[in-house]
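Engineer: Quick one: sequence plus predicted model below, questions after.
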Amino acid sequence: MDSATPRAKAARRRRIVPALLALGLSAALAGCISLGGKVPDTMLRLTAEQTAPAGALGGGPVASALVVMEPETDRSLAVLRVPVRIDGARLAYLKNAVWVERPARQFRSVLAETLRARTGRLVTEGPELLGQAGQVLDGSLLDMGYDAQAQAVVVRYDAFLRGRDGTVKTRRFESRATGVVPDANSVAPALNRAANEVAIQVSDWINASGT
């Protein structure tokens, strides 16, 4: 038999109800977020170092536009892991690091933003203006990862520039940074710098190619 006074019982209920609510809230959050050890230590993201200013992002007739397509990749770059080339026959992935989005799609965004900043042209991403735009930049992302033997990050891109008149120009671009230790905190910024260097090389090439 509970010998507590009515006032004591009421006080006890006031303590129990918030505690039950807190437990219920914790259970609900557990279904929405992960607090376990499966979350990678580092999420990698490419960002353009040269960006167009706020306001209009270029303009003009559609015939002068430049369409940037997502480059093709082999299967090692079609995943959200960072490839580590051990030698000519063996491939691994960087520990505790994943891309926030497919590297080819992120590289396309860096290319497009760099081109907007450095050319002033109307630059779009995706196939919407195919068949109407003055030029289409397509290509293959051959490498965006870490070379274990050279202790270097490597970004290699084969560009294909197609004009409305059917002409095609091709060129291979590459940037590498040596002396990079194989951990995510070192590889991530080095890859971002290398991707931006390739994007600058491509924009200079397109500027020299004319419209």
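Structural biologist: Yep, that arrived. These numbers come from a predicted model, not from an experiment.
Engineer: Only C-alpha atoms from now on, for both contacts and neighbour counts.
Structural biologist: Fine.
Engineer: residue boundaries of the strands in this protein?
Structural biologist: Here the chain has its strands, by DSSP state E, at 42-44, 66-68, 81-85, 91-99, 123-125, 135-147, 152-163, 168-178.
Engineer: which one of those strands has the most crowded surroundings?
Structural biologist: Of all the strands of the chain, strand 66-68 has the most neighbours on average by mean count of other Cα atoms under 10 Å, namely a mean of 26.
Engineer: residue ranges for the helices of the chain, please.
Structural biologist: With DSSP state H, the ranges of helices along the chain come out as 6-30, 103-119, 184-209.
Engineer: would you list the ones you listed in TSV and tack on distance to D147 and mean neighbour count?
Structural biologist: Shown next, in TSV, are these (distance: least, Cα to Cα, whole Å; neighbours: other Cα atoms under 10 Å):
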stretch	distance to D147	mean neighbour count
helix 6-30	39	11
helix 103-119	17	22
helix 184-209	11	19
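Engineer: Using a markdown table, please lay out the strands of the chain together with distance to A22.
Structural biologist: Output for those, formatted as a markdown table (distance: least, Cα to Cα, whole Å):
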| stretch | distance to A22 |
| --- | --- |
| strand 42-44 | 31 |
| strand 66-68 | 51 |
| strand 81-85 | 38 |
| strand 91-99 | 33 |
| strand 123-125 | 47 |
| strand 135-147 | 45 |
| strand 152-163 | 48 |
| strand 168-178 | 51 |
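Engineer: In addition, the following structure is provided for comparison:
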Amino acid sequence: MPTLVIGNKNYSSWSLRPWLFFRQSGLAFEEVRLPLDTPEFYQRIGDYSPTARVPVLRIEDETIWDSLAICEVANERWLGGRGWPADARARAAARCASAEMHSGFSALRTQLPMNCRRPDNGYRGDAAAQKDIDRVQALWRDLRTRFGGGGEFLCGDFGIVDAMFAPVCVRFTAYRVPMEAVAQRYRDAIYALPAMREWLAAAAAEPEALAATDAF
């Protein structure tokens, strides 16, 4: 059985992506949770990850240390490719959106760090964060319009692209970001996933707190 090493469910956006994809896809895995910024994390992470970061997937003696790569490996080895849309155009668009999420939106990430149980303090991002927010919502609207007719998610059925954007749904919710109707419906679909509900319940029950993140 593969081992997926993750950080705190409340804070680790990168960990949520492969965890949600695995769980929602019905893949069995052993979970190892290392609380971020703790002595335990720094003592143990070197046993799993060459980058000293989470998430990381271990398959026997093999290590996959990137969130999108983990999803790709799982999709390739155990899911027969169904983590991406079957239609070639939809698949290309989903890959572009996933890559954009993976490497972009720095203001959104910095100013709205993931915090599933954040107090209801409202949204205080600047113009750069708002630009990222607007781009995300435009991207969701485009994917839903062109490829989402067959289901509730960005390209119809739940897949890798949705796992990549799940932390943004948390951010939009936690910071009470104003959302257009398409974005709101998509956020609701993500939050209705059994695996997402499981993650959020576990996040709410975690004892650890990161003061720097909680201050946002």
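Structural biologist: Perfect, thanks for sending it. Source: prediction; values computed, not measured.
Engineer: where does the TM-score land?
Structural biologist: Overlay of the two chains. TM-score (TM-score structural alignment, normalised by the length of the first structure): 0.23; 89 aligned residues with a Cα RMSD of 6.0 Å.
Engineer: hmm, back to that, the strands of the first structure: which one's closest to R13 of the first structure?
Structural biologist: Closest to R13 of the first structure of these is strand 42-44 (Cα to Cα; 45.1 Å).
Engineer: Would you mind listing the buried residues in stretch 198-205 of the second structure?
Structural biologist: Buried residues in stretch 198-205 of the second structure, defined by neighbour count with 16 or more other Cα atoms under 10 Å: 199-200, 203.
Engineer: re earlier: got the helices of the first structure as JSON lines, with distance to V84 of the first structure columns?
Structural biologist: Listed next are the helices of the first structure as JSON lines, based on distance: least, Cα to Cα, whole Å:
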{"stretch": "helix 6-30", "distance to V84 of the first structure": "34"}
{"stretch": "helix 103-119", "distance to V84 of the first structure": "14"}
{"stretch": "helix 184-209", "distance to V84 of the first structure": "10"}
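Engineer: among those, which is nearest A92 of the first structure?
Structural biologist: Closest to A92 of the first structure of the helices of the first structure is helix 184-209 (Cα to Cα; 13.9 Å).
Engineer: Mind giving me the packing neighbours of the closest one?
Structural biologist: Contact analysis of helix 184-209 of the first structure by 3 or more Cα pairs under 8 Å, 6 or more residues apart in numbering; DSSP states H and E lists strand 42-44, strand 91-99, helix 103-119, strand 135-147, strand 152-163, strand 168-178 as its packing neighbours.
Engineer: Mind putting those into CSV with distance to R15 of the first structure?
Structural biologist: Converted to CSV, those look like this (distance: least, Cα to Cα, whole Å):
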stretch, distance to R15 of the first structure
strand 42-44, 41
strand 91-99, 43
helix 103-119, 52
strand 135-147, 56
strand 152-163, 58
strand 168-178, 60
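Engineer: doesn't R185 make contact with C169 of the second structure?
Structural biologist: No. Using Cα atoms under 8 Å, C169 of the second structure is not in contact with R185, being 10.7 Å away.
Engineer: Show me which of the two is the more surrounded one.
Structural biologist: Neighbours of C169 of the second structure and R185, each counted by other Cα atoms under 10 Å, are more numerous for C169; the result is 20 against 14.
Engineer: follow-up on the earlier one: minimum distance to F107 of the first structure: which of the strands of the first structure has it?
Structural biologist: strand 135-147 (8.6 Å).
Engineer: now the angle from that closest one to helix 184-209?
Structural biologist: 150 degrees (axes from the mean of the first three to the mean of the last three Cα atoms, to 10 degrees).
Engineer: which helices and strands does strand 135-147 of the first structure pack with?
Structural biologist: Applying 3+ Cα pairs under 8 Å, 6+ apart, we find strand 135-147 of the first structure packed against strand 66-68, strand 81-85, strand 152-163, helix 184-209.
Engineer: Serialize the ones you listed to TSV and add fields for distance to R171 of the first structure.
Structural biologist: What follows is these, written out as TSV (distance: least, Cα to Cα, whole Å):
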stretch	distance to R171 of the first structure
strand 66-68	15
strand 81-85	24
strand 152-163	5
helix 184-209	9
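Engineer: of all those, which lies closest to R7 of the first structure?
Structural biologist: helix 184-209 (58.9 Å).
Engineer: In contact with A22 of the first structure, which residues?
Structural biologist: By Cα atoms under 8 Å, 6 or more residues apart in numbering, A22 of the first structure lies in contact with nothing.
Engineer: before we move on, what about I206 of the first structure?
Structural biologist: By Cα under 8 Å, 6+ apart, no residues touch I206 of the first structure.
Engineer: that older thread, nearest to L20 of the first structure among the helices and strands packed on helix 184-209 of the first structure would be which one?
Structural biologist: Within these, the stretch nearest L20 of the first structure is strand 42-44; the backing value is 35.6 Å (Cα to Cα).
Engineer: and the closest one, what other elements does it pack with?
Structural biologist: Helices and strands touching strand 42-44 of the first structure, by 3+ Cα pairs under 8 Å, 6+ apart, are strand 91-99, helix 184-209.
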